[in-house]
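*Asks:* sequence below, structure please.
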Amino acid sequence: MSPELDREVPVLLVKVGHYPQSYSTLGVVRSLGRLGVPVHAMVEDRYTPTALSRYLARAVVRPSTGREPPGQLLAGITAAAQAVGRRSVAVATDDEAAVLLAEHAAELSPYLLLPPVAASLPRRLADKGGLYGLCRAHGVAAPHSGAAGSREELVVLARELGYPVVLKNLAPFARLRRPAVGHTTKVADEAELLAACPADGGVLVQEYLPAESAQDWFTHLCCGPGGTPLAVFTGRKYRSWPPDGGVTVRAAAEPNPELASLAAEFCRRIGYCGTADLDWRFDLRDGRYKLVDFNPRVGAQFRLFETVRGVDVVRALHLDRTGRPVPQGPQLERDFVVGQLDLMTSVASRSLPARLPRQPRRSRQRAWLSADDPVPALAEAARFGGRAVAHLARSTGTQARAALIRRAA
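*Replies:* Predicted structure coming up:
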């Protein structure tokens, strides 16, 4: 069963930054395209996996790095929206796009149907320090955190929290323009801390919740005006890439009424409207769910979640923005896997289980493979293989140079 969407209203996937191998954008194209909604997507080039999907109405080639001036990025979004030819529902696939859409809603509203979220809220939620402040203000548990503006503050905060600690880029756009760390990074001591953050500022230092004493959960949801929950889903994260904190590569949809209520109530209190992806850690030591990240946009693994009525978060968004009711119903229980990245994580993290327990009644959602849309998986395999070969060549070259230096010494 699938909801009746308004096929006369198209969708535009809005993105900022260079990530051509995104399975979240492909998921949006397949989810809405299969129901007959015309989906247009901003892409880096015409050969990205998303651009090659049979369900994509149009690939709008608008490459960006995220380091461009805001005015230039906004002009690119406006041009893409105008190219669609009709006012369309906007779906942000990264934090920076969500921030721009909210802060420039008045300018973009002639071309895009946007959720009525407060202009400043997505930026505050995407900022790790801003999120921590909102959690404290609204009584939501979160790992103890602090923003470091200098290396001296970095050292002091890490000592106060106690090693190991987790380092994250603090704010949207900064992670693209001047990243403090390459990705979420766990450091064991001060030497690793200083090596991981050679530059001043722009980093969040966060309390580390030990893997043996915690469970990784997430909530994906779509809220209407005023933070009214339209669809709320919960699931467990079992593996990620990189292993210590990255994108989900193996997960399972698991109903968790307590967590669903916690996420929905937080969004209601802050008045959040639109799609969101929230990462939580359940701390087994005190029995509390602690909010780790709030991504004010569609999550990478959102296609893990769907109700028995055929509703996922982007379908809920389209229904809401076109004035249609969102059918309610329990979520399906199924698994999600990102093939090659899951294999890499399995090899790199031998302490984790090799696979999730399989249950006959559970279906499996794959990030890339799809019998009715095979070309994107082939394109991803080609790009992934090229990256793997390049990475291996760099590693081999580095090892060879090190060997030569040792021999010369």
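*Asks:* from now on I want contacts and neighbour counts done on CA atoms only, so please keep to that.
*Replies:* Will do.
*Asks:* surely A263 touches C222?
*Replies:* No: using CA atoms under 8 Å, A263 makes no contact with C222, being 10.9 Å away.
*Asks:* those two: which has the busier surroundings?
*Replies:* Legend: neighbour count by other CA atoms under 10 Å for A263 and C222, higher for C222 (28 against 24).
*Asks:* sequence B follows; please return its structure for comparison with A:
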Amino acid sequence: MTEAGRPPAVILGGSFNSLSVARALGRQGIPVHALGDGAGGSLVSHSRYLRSYLDVASSATAADEWMAWLRTGPRGAVLLPCSDGALEFIARHRAELVEMGYCPAASADEVTLAMLDKERTYELARAVGVPAPRTAAVSTVDEVRKAGAAMDFPCALKPRHSHLFARAFGSKALIVDDAEELEAAFRATNEHGLEMIVTEIIPGDDSRYCSYYSYLDDDGTPLFHFTKRKPRQNPPGFGLGTFHVTDWVPDAAELGLRFFTGVGLRGVGNVEFKRDSRDGQLKIIECNPRFTAADKLVQRAGIDMATISYRRALGLPVTAPTTFRRGVTQWHPVEDWHAFRAYRALGQLSTVSWLRSLARPTGLPMFDPRDPRPSSVYAVAFAQRGLRFTRRRLASLIAGRRSR
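*Replies:* Predicted coordinates for the structure are as follows:
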């Protein structure tokens, strides 16, 4: 395929990552379309680089609505997944999508589906020599009781499929302090028909989280090596990153590449680890074979995964990055404020240390002076939520005084 024509890109699902992908490609003159995933309020829909946006009714109907749109969509377009649901959609429908004339992002589909299953991910990690937490898949109350007896508390009840769990509970995991809480948490998840695992919590504070990113070509050759740290997340322990910093973490790169090559991953890959305070080993937490919420950080550090993925899907050559900028940060101000307060309450972070970490130029996940509308829309929505909260608090205080 030649450079002429610049085939469109269609982004499926996502949030911050879909916005960074749209900007990276749109700035090159590539027509970009985005299909929502029912999460609501997608910021990418406000980007100047978007040609069209499909707002789907709900995450449960997203796959059907995507397929309906694609039946009349721009043939020859590259399909780029930005959510777990999108990964599953492409993995299960690749042949049909190719027959329709699309170019789905490269991946080993069976591996992708395995990465969407946390228990299968851990099984594969152990098989290729990558340390993993102790886990137990559970489907009955008896299995939960047996797993609880073998675990140290606190432990976590995690979903095998995160995107299905998030629809019902809006979090990554349920932390439990004893066997009674574990059983109650399992009963709650079981009502939604979710497959769950009981997992140990790797000890150590959140500064021990780090990640490895790469893109593996068709023959398994990594096109680049990138690592970062995630010092803070909200909520602490099992949350979304609120402050990231690029850094070279050699053992994360070594273990990450061992995992990717061992399981046969192709295309974009991200694997997260946590360093165990008991033995100093990195233990795998999860693998995301797609763009993540830190995609803009990776771009700012010098690696444009969106363009690499787009070009490889079209069979075009890419110039592989040989290095990346270290010390680049990404800060989510509102979320990090809540994280800071939680860490401070736990005695893990002082005000001075928090402010010191911010005393350098940092990047914001949404703001781009060339494309200001998404961050403006977010700021207005945040101000409106704050105003509604203030009004409710004032009304509650006034009602309380009147009742005295």
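*Asks:* please work out the TM-score for the two chains.
*Replies:* Once superposed, chain against chain, the TM-score is 0.84 (TM-score structural alignment, normalised by the length of structure 2); 386 aligned residues with a CA RMSD of 3.2 Å.
*Asks:* translate L12 of structure 2 into the numbering of structure 1.
*Replies:* Aligned counterpart of L12 of structure 2 in structure 1: V14 (TM-score structural alignment).
*Asks:* E254 of structure 2 now?
*Replies:* Using TM-score structural alignment, the partner of E254 of structure 2 in structure 1 is S261.
*Asks:* with R160 of structure 2 instead?
*Replies:* R160 of structure 2 maps onto L170 in structure 1, with residues paired by TM-score structural alignment.
*Asks:* got the contact list for its match?
*Replies:* Shown in contact with L170 of structure 1 (CA atoms under 8 Å, 6 or more residues apart in numbering): D127, K128, G129, A147, G202, V203, L204.
*Asks:* list the contacts of the counterpart of P133 of structure 2 in structure 1.
*Replies:* By TM-score structural alignment, P133 of structure 2 lines up with P143 in structure 1. Going by CA under 8 Å, 6+ apart, P143 of structure 1 touches Q206, E207, Y208, L209, K290, L291, V292.
*Asks:* which helix of structure 2 spans the most residues?
*Replies:* helix 373-402 (DSSP state H).
*Asks:* could you list the buried residues of that helix?
*Replies:* R373, P374, S375, Y378 (16 or more other CA atoms under 10 Å).
*Asks:* between the residues you listed, which is nearest R356 of structure 2?
*Replies:* Within these, proximity to R356 of structure 2 (CA to CA) peaks at S375, which comes in at 25.1 Å.
*Asks:* now check structure 1 for the residue matching that closest one.
*Replies:* Under the alignment (TM-score structural alignment), S375 of structure 2 maps onto A377 of structure 1.
*Asks:* from R34 of structure 1, how far out is its match?
*Replies:* Distance, A377 of structure 1 to R34 of structure 1, by CA to CA, to the nearest Å: 17 Å.
*Asks:* out of the contacts of L170 of structure 1, which are shared with structure 2?
*Replies:* Counting by both residues aligned by TM-score structural alignment, their matches' CA atoms under 8 Å, the members of those that carry over to structure 2 are D127, K128, G129, G202, V203, L204.
*Asks:* which ones among these map onto helices?
*Replies:* Taking DSSP H, the ones among the kept ones among the contacts of L170 of structure 1 that sit in helices are K128, G129.
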